[in-house]
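Enquirer: predicted coordinates and the sequence they were generated for:
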Amino acid sequence: MGDEPLTTERAYWVAWAQAKGMGPVLLKRLHSHFGSLATAWQAEESALLEVEGIGLLLAAQMSEHRQRTNPDDVLSHHEEQGANFWTPADPDYPALLYEITDPPPLLYYKGRTELAQAVQTMPSVAMVGTREPSAYGQRWTRRIVQQLASHDVIVVSGLASGIDRYAHSQALDSKGLTIAVLGTGVDHSYPWENRALQARIAKEGLLLSEHPNNTPPDRTHFPRRNRIIAGLSRATVVTEAPLRSGALITARLANDYGREVYALPGSLDSPSSLGCLDLIRQGAQMIWDDTTLIRDLGQIPQLDAPPLSAQSATALTAPKSANPQVLPVPTAAPADLPSDLATVLAAVTTAPITLDYLVQTLNRPTGDILSSLLHLELEGLVTQTPPGSHRYQRC
């Protein structure tokens, strides 16, 4: 993400992430505005004020942080701690996750790292729900995950008790792929009874966290962890949840990010199903049977992304499906199209992609890309789907 060497830009992500008042939303805005965090580091204080959300006090704090911080030293110290982590400057950082408004600036990992890139080329589904599921919730979680695993769908969840645990364990038992997003460091087991499952996921799947090693559980970590679960998934499924449930936070975030939301209907007599029924009332799609998701995944647009290398693809799993998904191939641009418009058009495919993805991919100011997209819309070459959504596709 920028013209600087990868290690340098990586250092700036770590350094900016330590600045007081710089959360994930502002960090992404800072990167989008300047094109790279290295450029932002050198910017005048007055230029920082042009970024939405940065006022006089914060701009002054940012300038002070830059004066007393050496990004290379910060990165070296961080790497010396022994933890493995990615920043958005690293090629293995999931581009699908960076699409959300507040992607984690540092993503710690343990396990099969190829799964992080696999979410770009293979469908991924978040399975979430109550920590105290009924026999009905347990049974249907296992049935749905079994179908997903047999069709090479990556199952994402939070390694909590209940539905999360059943989702991860069934995915592994079905020889499928799974990613667990933790509210602790990847070296810390919580809840304790999931420690054996966590060790198994570290070997057969992938553990992710925005928290460094040795981070214990904290009640504030888990709601924020849910945004990463939603961000890594093309669809989120709530199989059983009461009206007050962290799973509903994940569903709301998925909806905010423009991802699909599904809910398993349950009995009106069961408090554990009322959250799912309320999601359906608000417009979530209903799980009718264990093949609902498999049928719909073929209709959910796949993001345009570089394919996995042959070695990584083979390492993941041999395709079980007789009908593998094929990414759409853009048609050629008109010969008389100006070069700046042709560059933007070349990045748009027949499957909807977001404005943030285009800004990240083309490394150009948001305003320039919006202007180009408007011209392309007027020319009838691209369209927003749905209108006003800032998700663009070829006509």
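Expert: Okay, I see it.

Enquirer: CA atoms for contacts and neighbours, from now on please.
Expert: Noted.

Enquirer: ok, which stretches of the stretch 1-150 of the chain are helices?
Expert: 6-17, 24-34, 37-42, 45-48, 56-67, 71-80, 95-98, 114-121, 135-150 (DSSP state H, counting those that start in this stretch).

Enquirer: switch the ones you listed over to CSV; also include distance to A196.
Expert: Shown next, in CSV, are the helices of the stretch 1-150 of the chain (distance: least, Cα to Cα, whole Å):
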stretch, distance to A196
helix 6-17, 32
helix 24-34, 32
helix 37-42, 39
helix 45-48, 47
helix 56-67, 42
helix 71-80, 27
helix 95-98, 27
helix 114-121, 20
helix 135-150, 19
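
Enquirer: one more structure, for comparison:
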Amino acid sequence: MTDERAYWLAWSQIAGVGPTLLLRIYRHFGTLAAAWAASAAALEAVDGIGDMTARTIAAERLALDPAALWATHQQDNPDVWTPADADYPRLLLEIPGPPPLLYYRGQVALAENRGEVGLVAIVGTRHPSSYGERWTYRLVEALVQAGFTIVSGLAEGIDAIAHQACLDAGGRTIAVLGTGVNRVYPPSNRALAQQIDRQGLILSEYPRGTGPDRTHFPSRNRIIAGLCRATLVIEAGSKSGALITARVANDYGREVYALPGSLDNPQSRGCLEIIAGGAQIILDEAS
């Protein structure tokens, strides 16, 4: 019998079947193996699949052998979880579109995957002020002392500062990439990624060797939000990608906090906007 994980990979190769639709397919049929064997007519019973999509799926399945595809894929990507794995992060299973494949590199802590250790996301601008840097360190140190793991996206600015502050405080940090786990972007963060590899974990929904693509980063943000019980936005302009993470976290029913800043600082505008919209305000390390 073919491993259920192979079907998560195989389904993810079919055009038009993204993570959200794939989760609906899984829930409708109970297993992706059963869905793979379903007729086009049976597939149309899934919300979001019409006649054309069902025909596309039926045609593309003919060219794929899930077992062979999985065996080949594992040669280059041995460290990967699917929702069929017991070690797949539980909080990710609560979101509408969990990644079908979650690649990892570094030191796995299964208590984090099981939700027994709290994960907190810290995100923000790539161009922080000294105020933003200082408060990132203060907040991260307090969170590490309280036993939380810090999650961010290994981008320039607040992301990198949050990861480094966590490592400096002796805590665990998780970096979620928009590239393969063996490709670091920006390259200036390679040394930081090596530290995280030794003292934390690097995650991605993209296979090894995948390079940077601007379309990957908003998708990456949903994973950051989905892994965490709370998201903290330190500094962010009105169009910052950090606000995408905050909005997604709010949609997932997770807590969102923001650091207030000066009206004279454009990088505080986004934080002030989401505070006005209902995000909880950070007043000190204990709030």
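Expert: Done, it's in. None of these values were measured; they are calculated from a predicted model.

Enquirer: who wins for proximity to S189 of structure 1 among the helices of the stretch 1-150 of structure 1?
Expert: helix 114-121 (20.9 Å; Cα to Cα).

Enquirer: residue contacts, the alignment partner in structure 1 of R208 of structure 2?
Expert: Using TM-score structural alignment as the criterion, R208 of structure 2 maps onto N213 of structure 1. By Cα atoms under 8 Å, 6 or more residues apart in numbering, the contact list for N213 of structure 1 reads A83, T184, G185, V186, D187, H188.

Enquirer: export the helices of the stretch 1-150 of structure 1 to JSON lines and tack on mean neighbour count and distance to L378 of structure 1?
Expert: As requested, those are exported to JSON lines (neighbours: other Cα atoms under 10 Å; distance: least, Cα to Cα, whole Å):
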{"stretch": "helix 6-17", "mean neighbour count": "20", "distance to L378 of structure 1": "36"}
{"stretch": "helix 24-34", "mean neighbour count": "21", "distance to L378 of structure 1": "25"}
{"stretch": "helix 37-42", "mean neighbour count": "20", "distance to L378 of structure 1": "33"}
{"stretch": "helix 45-48", "mean neighbour count": "16", "distance to L378 of structure 1": "32"}
{"stretch": "helix 56-67", "mean neighbour count": "15", "distance to L378 of structure 1": "38"}
{"stretch": "helix 71-80", "mean neighbour count": "15", "distance to L378 of structure 1": "44"}
{"stretch": "helix 95-98", "mean neighbour count": "22", "distance to L378 of structure 1": "28"}
{"stretch": "helix 114-121", "mean neighbour count": "22", "distance to L378 of structure 1": "30"}
{"stretch": "helix 135-150", "mean neighbour count": "20", "distance to L378 of structure 1": "41"}
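
Enquirer: and of the ones you listed, who's closest to A180 of structure 1?
Expert: Here helix 114-121 is closest among the helices of the stretch 1-150 of structure 1 (Cα to Cα), at 11.0 Å.

Enquirer: for the contacts of N213 of structure 1, which one is nearest R225 of structure 1?
Expert: Taking those together and measuring to R225 of structure 1 by Cα to Cα, the closest member is T184, at 9.2 Å.

Enquirer: is it true that the closest one lies in a helix?
Expert: No - T184 of structure 1 is assigned coil when assessed by DSSP: H, G, I helix; E, B strand; the rest coil, not a helix.

Enquirer: map N265 of structure 2 onto structure 1.
Expert: Per TM-score structural alignment, N265 of structure 2 is aligned with S270.

Enquirer: ok, A58 of structure 2 next?
Expert: Using TM-score structural alignment, A58 of structure 2 pairs with S63 in structure 1.

Enquirer: just give the nearest non-adjacent residue to the equivalent of L143 of structure 2 over in structure 1, would you?
Expert: Under the alignment by TM-score structural alignment, L143 of structure 2 pairs with L148 in structure 1. Once flanking residues are discounted, L148 of structure 1 sits nearest to I294: 6.9 Å by Cα to Cα, 6 or more residues apart in numbering.

Enquirer: which strands or helices does the helix or strand harbouring the one you found pack on?
Expert: Element membership of I294 of structure 1 [criterion: DSSP states H and E] is helix 292-297. Judged by 3 or more Cα pairs under 8 Å, 6 or more residues apart in numbering; DSSP states H and E, helix 292-297 of structure 1 is in contact with helix 135-150.

Enquirer: from the contact counts, what lies against the helix it packs on?
Expert: strand 154-157, helix 163-173, helix 292-297.

Enquirer: which of those sits closest to Q67 of structure 1?
Expert: strand 154-157 (40.4 Å).

Enquirer: post-alignment, that closest one versus structure 2, mean distance?
Expert: Overlaying structure 2 shows strand 154-157 of structure 1 at a mean distance of 0.6 Å from the equivalent residues (mean Cα distance after the TM-score superposition for structure 1).
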